[in-house]
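# build me a model:
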Amino acid sequence: MRYLPLSDHDRGEMLATIGVPDVDALFVDVPAEARLAGPIAGLPGHASEMAVERHMARLSAESLTAGQVPFFLGAGAYRHHVPATVDHLIQRGEFLTAYTPYQPEIAQGTLQVLFEFQTQVARLFGTDVANASLYDGSTACWEAIAMAGRITRRSKAVLSGGLHPHYVGTAQTMARFTGDTLVTAKPELTAQADDDALIAAIDAETSCVLVQYPDVLGRIPDLRRISTAAQAKGALLIAVVTEPVALGLIESPGTLGADIVVGEGQSLGVGLQFGGPYLGLFGCREKYVRQMPGRLCGETVDADGKRAFVLTLSTREQHIRREKATSNICTNSGLCALAFSIHLSLLGGEGLARMAQASHLRAVQAAQALAAVPGVALVNQSYVNEFAVTLPRPAAEVVDALAAKRVLGGVALSRLVPGEPGLANALLVATSELTSEEDIAALAAALAEALA
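As a prediction, this is how the structure comes out:
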């Protein structure tokens, strides 16, 4: 039976109250070309379950998936080995829900997991405190900008050209509704990130400076220097980490002066999953904790004096008056946070370092192999497990040619920043502990053939 709780009269009253003529008026912010005028052409009106399964299986067979072929895609989503233990544990009945617990007396296990998760993120990021997760990395990035605005009472954010363009796009979408000013730049194909230009953009009106670490090209900016420059102008430094495994090899952003550290947790425990669901990470200095979005789980004692866990801080619109809330998009990706925490617990600090070292070793080998291909030039001076190369022709064409040879050879930068001629020939290449020497040889051979 269909569940239709609203009558036409109810719906009409609601529309009149918010001042719009019809439901379609609620979607005016979606570009007209992205909206459907009717049913999708070519789809049958109905089919049996068996027929749909067969059809979807045929479509799936046409895809080239990560585990089938040499795989070098990254650009914000990374393929690492996820132990089978992770999937086994998150499917236990007491955990298999994405919903956040509110009643501590019946949710001690889940609250403890989130408490441990917060501890892991804070240690990984080098921050005093971390929350119980957010929706994903890009929305966590915007939340950090909004938080910096509340702390500094300024509304201008300076975004590094090395910040992932999708994160920039998310921030621009949100800033349309808040009136914040975002100073942005396109990625530059230089061996090192242009920290001088970024620092020059900081002024007395700046609330925060956003720097990806490592950045979208895999370069490692000088966070300590940028932090000093931001602090001198009364601005906060926000570090954005899209590849947390890299922190097994390089110093944590918080120890280098970052006031707020955000990122994407997909690399640990979650897997690629065709783009989602993913996991937003968020940490900051303790003095800013009351401006932090989302929820904070804390440890206390119960009526009998035994160790217990509770939601200590919940400054979101579901818990307090909307106008005083820190956020209204701070969804907690609870199941993904659990997967992240289990994977990181299995690794430990030493295991994470080994994973990062193995990923870096493969990146060095891949960079050397590709640089030996005629017409290919390495952009980076420094990197962990992702780097950029330039090709003698558009990278998007080359990526398609490599896929036809059953090699997923990287991400064309033009896919992230379309319409920029200076970036058209740039290719982002990522490796991990799963990358083999045979994979690297296959990529180099296929690339040489595609460019011949």
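# please make it C-alpha for all contacts and neighbour counts, starting now.
OK.
# wait, what's in contact with Val270?
82, 278, 336, 339-340 (CA atoms under 8 Å, 6 or more residues apart in numbering).
# now do it against Gly67, distance only.
Using CA to CA, to the nearest Å, Val270 is found at 15 Å from Gly67.
# ditto for Gln368
24 Å.
# ok, these two, which is more surrounded?
A direct count of neighbours by other CA atoms under 10 Å for Gln368 and Gly67 places Gln368 higher, at 14 against 9.
# now the second one, please; I'll put the structures next to each other:
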Amino acid sequence: MRYLPLTDTDRADMLSVIGASSIDDLFVDVPEAARLDGPIHDLPMHASELAVERHMTALARKNIAAGDGPFFLGCGAYRHHVPASVDHLIQRGEFLTAYTPYQPEIAQGTLQMLFEFQTQVARLLGTDVANASMYDGSTACWEAIGMARRVTKRAKAILSSGVHPHYVAVAETMAKFTGDVLETSAPKLSAEGDISELIAAIDGDTSCVVVQYPDILGRIVDLSELAAACQAKKALLIAVVTEPVALGAIRSPGEMGADIVVGEGQSIGVGLQFGGPYVGLFGCKEKYVRQMPGRLCGETQDADGRRGFVLTLSTREQHIRREKATSNICTNSGLCALAFSVHMTLLGEAGLRALAATNHAGAVAAAERLEQVPGVKLVTPAFFNEFTLDLGQEARPIVRALADRGVLAGVSLGRLYPGEDALANGLVVAVTETTTAEDVDTLAAALQEVLA
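Alright, predicted model coming up:
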């Protein structure tokens, strides 16, 4: 039995206060094409719990899970091996929460973990400081653009064509409410990035330049020249990292001069999990720390001189006047941050570098093998664990045909960039430590069969 405490009079009173004539008025921002005009007709109005369980189980059997066969999907979400000890530790009662501990006197362990998480992220990204996490990489990217506007008092952001289109879409959605102007474009199916074009586009109205590293095609570029160009025009350089394991092998964006570095931490400690929850990483130069969104855990001493941990900065809308807040991010991904920190601690610096080397070596071997398939061309000669292939024909039906053979071959660029015919032949392939030589051979054989 449903518990519905509100009466029709209660609802009418609330609508009157907010100036809406009906509940439907609350959904006017949702496009009409996305709204239902009634119940979903092909679903039963009710069923027993047992019947629903059986039905959902039957539907689930139609899925191909990441571990069911050769798996080469990436583009911002990666399959890595997560030690069983990570899951064991994060499920301890004192840790099993997604929220920031507001009572430091009874939550020292969680606060210390977040403090150590910040230290790990700052070292990984090459920044002076990092916060206690964000929702995910895409929202962290938008928050960085908003932070750049506050720092520079400008509202034009230039986004590299290599930035993940989902991240771009999130930024475009949020910019509708802030007045930020975003300059975006689609990538070219080529080995070269767009650094020179980005440098040429920076002007006196530019708040920031956003670049992904490695980018959506897997390309790796030196950001030093772009960072210098941004500094010369008093704009900020924002670097987005969707595969943090890469930073065990390549220079961090902070080392190359990036002012703000954001990213997705899912690769370390957090499984794929049907797309979430994930954990956003956010670091910046120390001089910008008071404009940083989210919150910062700090180390201090109590009245008796004992080490303690507290929330040091937390300038969000729940704590101060909304118009003065740096962010409306109302919580951090605490449990996922804990998983990240536990996994990173288990790896250590040497382990992370070894993991990165394994990923890169596997990707190089896979690229060399797949390039031998007739009709396949390697687009990205320099990459970490993800590269782009030109299949010589539209990739989407090829991916579907391979999935029918039990091989999840990668992400077609036609799926990410619908309507961009120049990208339709592109396939982004990711290789991690979970990928075997047999997986690569299976993909190569199936790809050759389908392309024939």
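# where exactly do the helices run in the stretch 351-452 of the first structure?
Under the criterion DSSP state H, counting those that start in this stretch, the stretch 351-452 of the first structure contains helices at 395-404, 413-416, 437-451.
# the shortest one vs the second structure - mean distance after superposition?
This means helix 413-416 of the first structure. Its matched residues in the second structure lie on average 1.0 Å from helix 413-416 of the first structure after superposition (mean CA distance after the TM-score superposition for the first structure).
# mind picking the two most distant members of the contacts of Val270 of the first structure?
For those, the maximum inter-member distance is 14.5 Å, found between Val82 and Tyr278 (CA to CA).
# these two: which is more packed in?
Neighbour totals were compared for Val82 of the first structure and Tyr278, and Tyr278 leads with 22 against 16 (other CA under 10 Å).
# surely the more buried one meets Thr139?
No - using CA atoms under 8 Å, Tyr278 of the first structure makes no contact with Thr139, being 11.0 Å away.
# that older thread, mapped onto the second structure, which of the contacts of Val270 of the first structure hold?
By both residues aligned by TM-score structural alignment, their matches' CA atoms under 8 Å, those still in contact after alignment to the second structure are 82, 278, 336, 339-340.
# the strands in the stretch 301-450 of the second structure, which residues?
307-313, 377-378, 386-390, 411-412, 426-430 (DSSP state E, counting those that start in this stretch).
# mind checking those strands for the one nearest to Ala171 of the second structure?
Short answer: strand 411-412, nearest of these by CA to CA, at 21.8 Å.
# quick check: Thr312 of the first structure vs Asn131 of the first structure, distance?
11 Å.
# what is in contact with those two at once?
295-297.
# need the kept ones among the contacts of Val270 of the first structure in a markdown table (columns: distance to Leu15 of the first structure).
As requested, those are exported to a markdown table (distance: CA to CA, whole Å):
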| residue | distance to Leu15 of the first structure |
| --- | --- |
| Val82 | 47 |
| Tyr278 | 34 |
| Cys336 | 36 |
| Ala339 | 41 |
| Phe340 | 42 |
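# ok, Leu279 of the first structure - contacts?
133-137, 264-266, 333, 336-337.
# repeat for Pro104 of the second structure
Pro104 of the second structure neighbours (CA under 8 Å, 6+ apart): 111, 309-311.
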